[in-house]
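In: sequence unavailable; structure follows:
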């Protein structure tokens, strides 16, 4: 069977392309749709259907633009009620794509409209299952993302639906089916996803905690909900954009990809509702940046961090971008619904400084220097996730995860300078930029984070480490 996974690592998302006999189908496309059109053109195929597994929360899907450009029909599962033309499949409904058959299997739980798609080859033999966010490799979809959209729908009710869907709709399918999920490790749509992005259903039955045959519904619900943090604030906004529709990405790029000279940039930046977002490498940001700008580097998990920390997709943005990456940055912001870019700084930070405007910097030191300055009474703020912190951390460090900095920044120690680090140096600079924008400047950033700290000579004598040395 001809099916390809098109994986986008920065948001840990998988779309799928399937083709047979000159007809093609796309499953869960991203917002930039040209790659799917190009792929179909390569096969001299016509995109017949655009299948959506559910109303996505973590990204804005490309279904509308793709349907307009390809002529393909948008398909959702039962109970979906989009505010645009779409085919709402019934449970068990079959669709033909060339010689292949796609069967919609309604699997409520992650959301009420969640639907998996069973793929059968030209001989009618089941080959694979597009599972969306219902079943991941090593995990299942979190059941707390749709409750805000439906009255009286709790995460416990959704977990109960998901238990039934997994047992009655998915686990009864052949063990040799290939599972094709919508996400891998790094996505906020689950809590325990594997780095692998496909597997057989039989292996998942043996290894996935949520598919244990002897598990009761109560045990499933307890394990599924245990340790779930609050979903990112932008998730409900993305859901609404996927339900209601959105402006074409072509239009967004055209109106946002505007270079502004420093004085023009400064005039717009002084408006009260505008954030300057600097997407360069963290090493460049710490050396020189526009005062009060927020750093989220494009080389990392850029779009999810933008959504989680800036929160409101209607936020107006001005950008500081590495030369040549303007359209890429605007596109990646639009993946999570941030469509209100007002322009970028033409000539970059060099042009800003040359025009006589003020710049700021972050006091940043190498791990060896940190090891020299550190002592047990030092204040060290660790920006990593709790699980990372619990595995190993600097003695007496304070864990303040970047995810929660907007709520907890007031707990940052006042007065004397404090050290700030993460795992590799990316998240700590994001946090430092946010803290500085809130008037907290007594920061000493530790380059290379815990990865660098562990390489210092005193790492296992002065710091807790996995070996147990101290």
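Out: Sure thing, it's come through. Keep in mind that this is a model prediction, so the values were computed, not measured. Numbers count the residues shown, from 1 in each chain.

In: all contacts plus neighbour counts: C-alpha atoms, from now on.
Out: OK.

In: isn't there a strand covering residue 103?
Out: Yes. The assignment for residue 103, made by DSSP: H, G, I helix; E, B strand; the rest coil, places it in a strand.

In: put this next to the first one:
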């Protein structure tokens, strides 16, 4: 038997590949399926089942494409109602894969169809739990995403989650290995550990949600401090439940090369958003006017989902050399399939064609220190609230990037302000959005708070983030 966790850091997502005696199973596969097919061919095994722990909100699963290409059936837990052919398993139903057995444990709460999969090895010993979004390491799945579909409150869903965890999972053996669907950085939970694998016994000791005195305290603990979910979540659920275009079609359409003239004409007539995925340093020095920067070298896909929101939005790409395929792939993982093409030759081709360019007024932390010394200044910190509470510039206002569409109208375009995040990745996103909407009277700080912390700019006292989050 072999269990392989295929972890994608950009999405903080874990897919699982299980092999036993010539047969294989996949759990929660990503959108692009070729890497899985390559594994199957290399191992000379047949994919028998594709298990889905629930209808995912934060990414588009590869279940449909993988099933079409391998003929393996898709398996959901009880109450799931997909709009395509699938096996809807009963609670405690078992599936044989080679010499191992996988049992379905219906564990509703995150969603109504949420299920965990318990693996028994060749000797019948309960060995591994693929817990989906029911149980994370250090946390549990948020119970507020399925309220509308379930016609229930988040408190009622949290109550279901309590029953699932305390009646189905906590009685299992401490030595069982827990393989969750997500890790730290995912918006599907609020307090996940950075580790991606643990024993159930250790989670029983360390996971706050598994150490509540009663159901009432559990509900309060897991619903406290939940931030609004990203706007694209509901659209991803609909795609996972109702179907989507094949990844091969999406990739072929997105890899349509456009000359600067063709790119400009399409931008003017298609209503497309111009998305520049270069790093923030390159973007600051020059970019196509009105383009938005979300760097490929960070948490790219979740930020696309949070800031663009509408998965049907037409997109035109401006990427670094040979980054176009990677960009289209990562966009498709969160359902942004409507890429119309990319600027052939990138920004250099645009610049060399003599077309108009724009840039961001980026200054160093040292220059920032000089400019504000002894003066009042408006400073916008776009980091998360927990980062801001940990330590911040004395004069700064906290305006998290995730909510820029809500706070941007409160910014006076006539008043100069300074903009920063932790290192420059998020503040450049904010800067590009601000400039695209006509805000020009600001300075973005290179290196963000990490660089500012090395200056004598007055700052609040440092507070450990782990304490802030409690």
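Out: Ah, there it is. Here the structure is a predicted model, which means the values were calculated and not measured.

In: helices along the stretch 51-200 of structure 2, start to end?
Out: For the stretch 51-200 of structure 2, the helices defined by DSSP state H, counting those that start in this stretch cover 63-70, 147-150, 154-164, 200-206.

In: in CSV: these, plus mean neighbour count and distance to residue 339 of structure 2.
Out: Below are the helices of the stretch 51-200 of structure 2 laid out as CSV (neighbours: other CA atoms under 10 Å; distance: least, CA to CA, whole Å):
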stretch, mean neighbour count, distance to residue 339 of structure 2
helix 63-70, 19, 19
helix 147-150, 12, 30
helix 154-164, 22, 35
helix 200-206, 17, 42
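
In: can you put the ones you listed in JSON lines and add distance to residue 403 of structure 2?
Out: Below are those laid out as JSON lines (distance: least, CA to CA, whole Å):
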{"stretch": "helix 63-70", "distance to residue 403 of structure 2": "32"}
{"stretch": "helix 147-150", "distance to residue 403 of structure 2": "22"}
{"stretch": "helix 154-164", "distance to residue 403 of structure 2": "22"}
{"stretch": "helix 200-206", "distance to residue 403 of structure 2": "32"}
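
In: do you know how far the residue lying closest to residue 454 of structure 1 once chain neighbours are set aside is from residue 449 of structure 1?
Out: Using CA to CA, 6 or more residues apart in numbering and skipping the chain neighbours, the partner closest in space to residue 454 of structure 1 is residue 460 (7.4 Å). As for residue 460 of structure 1, its distance to residue 449 of structure 1 is 15 Å (criterion: CA to CA, to the nearest Å).

In: more neighbours, the two?
Out: Shown here are residue 460 of structure 1 and residue 449; by other CA atoms under 10 Å, residue 449 has more neighbours (23 against 18).

In: my guess is that one contacts residue 427. True?
Out: No. The pair residue 449 of structure 1 / residue 427 is not scored as a contact, 9.0 Å apart, by CA atoms under 8 Å.

In: ok, back up a step: so which of the helices of the stretch 51-200 of structure 2 is nearest residue 308 of structure 2?
Out: Nearest of the helices of the stretch 51-200 of structure 2 to residue 308 of structure 2, taken as CA to CA: helix 147-150 at 22.5 Å.

In: returning to that earlier point: overlap of the contact sets of residue 449 and residue 427 of structure 1?
Out: The contact sets of residue 449 of structure 1 and residue 427 overlap at residue 421 (CA atoms under 8 Å, 6 or more residues apart in numbering).

In: correct me if wrong: residue 241 of structure 2 contacts residue 86.
Out: No. Between residue 241 of structure 2 and residue 86 there is no contact, the gap being 10.8 Å when judged by CA under 8 Å.

In: between these two, which contacts overlap?
Out: Residues touching both residue 241 of structure 2 and residue 86 (CA under 8 Å, 6+ apart): there are none.

In: what's the match for residue 290 of structure 1 in structure 2?
Out: Correspondence of residue 290 of structure 1 to structure 2, assessed by TM-score structural alignment: residue 288.

In: give me the neighbour count for its match.
Out: Neighbours of residue 288 of structure 2 using other CA under 10 Å come to 21.

In: which one is it nearest to, not counting chain neighbours?
Out: Using CA to CA, 6+ apart, the nearest residue to residue 288 of structure 2 is residue 357, at 5.3 Å.

In: what stretch of structure 1 does stretch 213-227 of structure 2 fall on?
Out: Taking TM-score structural alignment as the measure, structure 1 aligns residues 215-229 with stretch 213-227 of structure 2.

In: please apply the same query to stretch 330-339 of structure 2.
Out: Going by TM-score structural alignment: stretch 330-339 of structure 2 matches residues 332-341.
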